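Trainee: need the 3D shape of this:
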Amino acid sequence: MSHWAGLLSTAAKVNLLVLVVSAVFSQSSLSDRVPEFALTKIEESDIKDDSGKEPITEDDADPEDLEVFYPTHQWQTVRPGQAVPAGSHVRLNLQTGDREAKLPDSENGRSDTREERRRKRLGKVDVDSNSFTSQELKKALAKMKETEKAERKVDNAKDFLSMGGLQLVIDGLNSTEAVLKEHAAFVLGSALSSNPKVQIEAIEGGALQKLLVILATEQPLSVKKKALFALSSMLRHFPYAQQQFLKLGGLQVLRSLFRQKGMETLHVRVVTLLYDLIVEKMLLEDSQHGDQMEEKIQQYRQVKLVPAVVEQDWCVVVSNLLAMPEHDTREKVLKTVGVLMAFCKERFRGDQALSTTLSLLRSEYEELAAEEQREGDKDGYFKELLGSVNTIIQELR
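Mentor: Okay, here's the model as predicted:
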């Protein structure tokens, strides 16, 4: 009898967590109501596209990649939940309803003719433009409404955890059911993002250890993907968690992902996390600060991330990713190589494979940048990548 009682207890816990996780991310009836002070009411037919399908699904609103928005000189889509750095230029793309952002133009008075042409060709306008039609505005507002729903789901997760559900979610990371672990890591990661209170409660509740166990053991890719998302959310802007991460061998766990088959899609996410943590500390130490920040700076000084990165030969792990074919991946890796240059220069210099890869990239981006220039794009995307490659080559001479 006790055996069956134990099984029922476990099943009940599993079902309960699945239920609450689903409830957290389900749209409540209140979220469907149009506020009394709304400027316009969007009809159901306006929210759907021409095919009759809803424009955003729950997967589209997955905040897994939405922690930080890194602007470049090109317009990029700002996805739900991403924080845009102060000073960035932001606009609304009325063709898609998406928010877009980029770095501010240089202060040399030069106009960005490439962007003007692209905007005319694709129908993209700045937020303050008066040249849009009422139909375009309706579509844009519909898209914004869906974005707000997605952002409210993250807020709901935080509210759920603040009401005592945190330990239930952390316990879900131990489940033998892969789907339950995946959902638990997703909810945890969503609530941890930019939430110091939840970060503290989660690390005190043992979440860090459980996430590392998931990443270190054999698990489906989808589970590890969400666990890495939750780990990233826990570590960012939380030096104590970063210190504990190193003590628990977290870097070695992440390093093991590069030796596991089928985990290739996680490699760039890992490198991006390392880049974020290194830059985060550097920016804080270099910034002007008052007495109230001194304690946090002292905490960051206890985080010996870079020495551990060099010791475990992450220099080669990172540089090897430059051989990947995607330009977006190369861009992220080039940034990381640049940050690691001060610590990995000798290792980079002795890496013949890196030298060969950089030469091939320079040739490729010289051709692509020349093609951009022939089309009138004087400061194109590939020219920026070529500049990054040339800077690294120069520093390694």
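Trainee: contacts, neighbours, all on C-alpha from now
Mentor: Fine.
Trainee: pull out the buried positions in stretch 141-148.
Mentor: Residues of stretch 141-148 classed as buried: 141-147 (neighbour count, 16 or more other CA atoms under 10 Å).
Trainee: distance of A101 from K149?
Mentor: 21 Å (CA to CA, to the nearest Å).
Trainee: ok, back up a step: turn the buried residues of stretch 141-148 into TSV, including secondary structure and distance to Q394.
Mentor: Putting the buried residues of stretch 141-148 into TSV (DSSP: H, G, I helix; E, B strand; the rest coil; distance: CA to CA, whole Å) gives the following:
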residue	secondary structure	distance to Q394
L141	helix	48
A142	helix	49
K143	helix	45
M144	helix	45
K145	helix	48
E146	helix	47
T147	helix	44
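Trainee: ok, so of those, who is nearest K226?
Mentor: Nearest to K226 among those is T147, at 20.9 Å by CA to CA.
Trainee: can you give me the distance of that closest one to V90?
Mentor: 16 Å.
Trainee: what sits against K181?
Mentor: K181 sits next to 172-175, 223 when contact means CA atoms under 8 Å, 6 or more residues apart in numbering.
Trainee: oh, that last question was meant for K345, not what I typed.
Mentor: L396.
Trainee: identify each buried residue in stretch 10-27, please.
Mentor: 13-14, 17-18, 20-21, 24-25.
Trainee: what's in contact with it?
Mentor: Contacts for stretch 10-27 (CA under 8 Å, 6+ apart): 149, 153-154, 156-157, 160, 168-169, 172, 175, 180, 183-184, 187.
Trainee: another for comparison:
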Amino acid sequence: MFNVVNSIRAFNITSLVLFLICCYYMCVSSEHAPGALTVVNKDNDDDNDEVSVQNEDSEITNIDPLNVFYPEKEWKKIQPGQAIPAGLHVRMNMETGLNEAKLMDGDDGHKYWKRGEKEGMVNTDSKEFTHEELKRALKDFKATKHDVPNEKKAEEIKQKYRSYDELKEDFKKINMAVKTGQEIVTELFDKLNSTNISTEARETLLEDLEYHLHQYDNAVLFGDLGGISLLVKGLNHTDPTLRSLSAFVLGSAIQNNPKTQINAIESGALHQLIRSLATDPEIAVKKKVLYAISSIVRHFPFAQKKFFELGGLRSLMYLFEDKKLHSLQVKVITLMSDLYEERVHWLGHLEPTEEKYKQYEQIPLKDSLLDHGFCDTMVPLLELPDHDSREKIVFAMLSLYDCCEKKFHNIVSYLLKLEDEYLTLAVDEDEGDYFQQIHKNINSLRQQLSVAYKKDEL
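Mentor: This is a model prediction of the structure:
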């Protein structure tokens, strides 16, 4: 009994080994079949492409049906060396020991096969392909491989996106329409210099110019064309909006621009601005005029000296006679404190022999402020209700302390009151240190005055 069992077991193992060897041989023979067919397209993708068949190990040749296995609905023997298409039912006949294959149920006879980078298709109905069949099959194969959109999808894409030719045409039009900043400024100057334009058109031109003249080179070009003189003329226009815009554009053109600052002095702009500040009835015009004056004199000692010589400070003092001009008065105090700090800075950093030092030294700033009673203008403005004005006035008093210290002695008690107020606000402040900084400045000013007051008593 034991011998029978061992014999059956040995037979089973031997059969299994033979089956595995046959399967391995079958796979190897199909993988390395020397005559596997490959469909190859030429370089041209046109509809009239020639489609040929190529042997993997040979040059392009005609179709040889013996190089590939053509399956049928019944089991059929696989010849050695034949390439087997995918999707077939394959077996080894245990009786004959030969490999066999057949079509799966429901297959139509058309089979694709692939080995490495080589691909092909067999037609089991006719055993060979006509030229049209190959071309049609190749097109279908390309479409599947590259996922080419169908006609409907292609039309949707075409409607959604513009063609390359359309984009080229649009860019061409854009390039023709693009102008440089200097071309725009020249064009605006020519239009502004014309007498045949309406008030509304002139306003629009000035607004456009204000935007473009912030650019340094545009402002220089505008001045070279004579634009500063045009703006100075505009300060005398009967329309207050045009006067205001002319002053605004003038200030934008010369702000932080030494070349146009010099141009403005040469064009008589400073004299005209000082006159407008004193005589123009419109507050809106005065604001823009003050802005233009500030743009000319800042960091330009020659213009500062000229400003005081032309009676500029006297025109500024007129603004303190009207209680409705508090916002302008704060701007004037800020400007004077800035000029004072600027002068102190440069006199402390330049050599006395330098030309810029000599220019700042010639500015009669301190004497003019004292002679015109400028220091007295700051004290009443401390009572303004808004924090922004108070902050600027306290800061200006600190900047002008050396000049105006004797005029501030009688405000120590009021500064104590403000100090307490801003200490409370600083404690309740949720974010930032705005009130804390104001409190710090008030405290600094009060302490300086207290020390000076004690010295005077001694």
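Trainee: TM-score of the superposed pair?
Mentor: In this superposition the chains share a TM-score of 0.59, using TM-score structural alignment, normalised by the length of the first structure; 256 aligned residues with a CA RMSD of 2.6 Å.
Trainee: can you name the two of the buried residues of stretch 10-27 of the first structure that are farthest apart?
Mentor: Farthest pair in the buried residues of stretch 10-27 of the first structure, by CA to CA: K13 and F25, 18.5 Å.
Trainee: dump the contacts of K181 of the first structure into TSV; add secondary structure and distance to M293 of the first structure as well.
Mentor: Shown next, in TSV, are the contacts of K181 of the first structure (three-state DSSP; distance: CA to CA, whole Å):
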residue	secondary structure	distance to M293 of the first structure
G172	helix	36
L173	coil	34
N174	coil	37
S175	coil	40
V223	helix	36
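Trainee: now the second structure: which of those residues match?
Mentor: Shared with the second structure under both residues aligned by TM-score structural alignment, their matches' CA atoms under 8 Å, the contacts from those are 172-175, 223.
Trainee: closest to Q299 of the first structure among those?
Mentor: L173 (28.3 Å).
Trainee: now T14 of the second structure: which helix or strand?
Mentor: Using DSSP states H and E, T14 of the second structure sits in helix 2-31.
Trainee: what about that helix, distance to the chain center?
Mentor: 74 Å (CA atoms, centre = their mean, to the nearest Å).
Trainee: same check, this time on stretch 167-177 of the first structure
Mentor: 24 Å.
Trainee: and the helix or strand hosting L358 of the first structure, what does it pack against?
Mentor: Per DSSP H and E: L358 of the first structure is located in helix 352-374. Judged by 3 or more CA pairs under 8 Å, 6 or more residues apart in numbering; DSSP states H and E, the packing partners of helix 352-374 of the first structure are helix 314-320, helix 381-395.
Trainee: can we see that at 6 Å?
Mentor: helix 381-395 (3 or more CA pairs under 6 Å, 6 or more residues apart in numbering; DSSP states H and E).
Trainee: which part of the second structure matches the helix it packs on?
Mentor: Mapped onto the second structure using TM-score structural alignment, helix 381-395 of the first structure spans residues 434-448.
Trainee: in the first structure, what residues pair with stretch 307-314 of the second structure?
Mentor: Going by TM-score structural alignment: stretch 307-314 of the second structure matches residues 245-252.
Trainee: and the matching stretch, which residues are buried?
Mentor: The neighbour-count check on stretch 245-252 of the first structure (16+ other CA under 10 Å) flags 245, 250-251 as buried.
Trainee: any idea how far apart the tips of that stretch sit?
Mentor: Stretch 245-252 of the first structure: ends 10 Å apart by CA to CA.
Trainee: any idea where the helices of the stretch 201-350 of the second structure begin and end?
Mentor: 216-224, 227-234, 240-254, 258-266, 269-279, 283-297, 301-309, 312-318, 326-349 (DSSP state H, counting those that start in this stretch).
Trainee: let me know which of these is tucked in deepest.
Mentor: Highest mean neighbour count of the helices of the stretch 201-350 of the second structure: helix 240-254, a mean of 25 (counted as mean count of other CA atoms under 10 Å).
Trainee: mean shift of that helix relative to the first structure?
Mentor: With mean CA distance after the TM-score superposition for the first structure, helix 240-254 of the second structure departs from the first structure by a mean of 1.0 Å once superposed.
Trainee: now that helix and helix 258-266, what's the angle there?
Mentor: 130 degrees (axes from the mean of the first three to the mean of the last three CA atoms, to 10 degrees).
Trainee: please identify the helix or strand for P325 of the first structure.
Mentor: Applying DSSP H and E, one finds P325 of the first structure in no helix or strand.
Trainee: same thing with A101 of the first structure?
Mentor: strand 98-102.
Trainee: which residues in the second structure does whichever helix or strand comes after that strand match up with?
Mentor: Downstream of strand 98-102 of the first structure, the next assigned helix or strand under DSSP H and E is helix 113-122. Following TM-score structural alignment, helix 113-122 of the first structure has no partner segment in the second structure.
Trainee: show me how far helix 113-122 of the first structure is from its chain's centre.
Mentor: 28 Å.
Trainee: cool, and stretch 251-268 of the second structure?
Mentor: On CA atoms, centre = their mean, the centre of stretch 251-268 of the second structure falls 31 Å from that of its chain.
Trainee: who's in contact with that stretch?
Mentor: 213-214, 219-220, 229, 292, 295-296 (CA atoms under 6 Å, 6 or more residues apart in numbering).
Trainee: widest-spaced pair of the residues you listed?
Mentor: Across the contacts of stretch 251-268 of the second structure (CA to CA), the longest gap, 17.6 Å, separates H214 and S229.
Trainee: pull the number of nearby residues for G205 of the first structure.
Mentor: 15 (other CA atoms under 10 Å).
Trainee: roughly how far apart are the equivalent of it over in the second structure and D217 of the second structure?
Mentor: Aligned by TM-score structural alignment, G205 of the first structure pairs with S267 of the second structure. S267 of the second structure sits 19 Å away from D217 of the second structure, going by CA to CA.
Trainee: related to what we said a few turns ago, closest to L266 of the first structure among the kept ones among the contacts of K181 of the first structure?
Mentor: For these, the nearest to L266 of the first structure is V223 (11.4 Å; CA to CA).
Trainee: doesn't H183 make contact with the closest one?
Mentor: No - counting by CA atoms under 6 Å, V223 of the first structure stays clear of H183, with 8.4 Å between them.
Trainee: read off where stretch 173-181 of the first structure ends up in the second structure.
Mentor: Under TM-score structural alignment, the match for stretch 173-181 of the first structure is residues 235-243.
Trainee: distance-wise, check the corresponding residue of the first structure for H345 of the second structure relative to W4 of the first structure.
Mentor: Under the alignment (TM-score structural alignment), H345 of the second structure pairs with L283 in the first structure. When distance is defined by CA to CA, L283 of the first structure is 56 Å away from W4 of the first structure.
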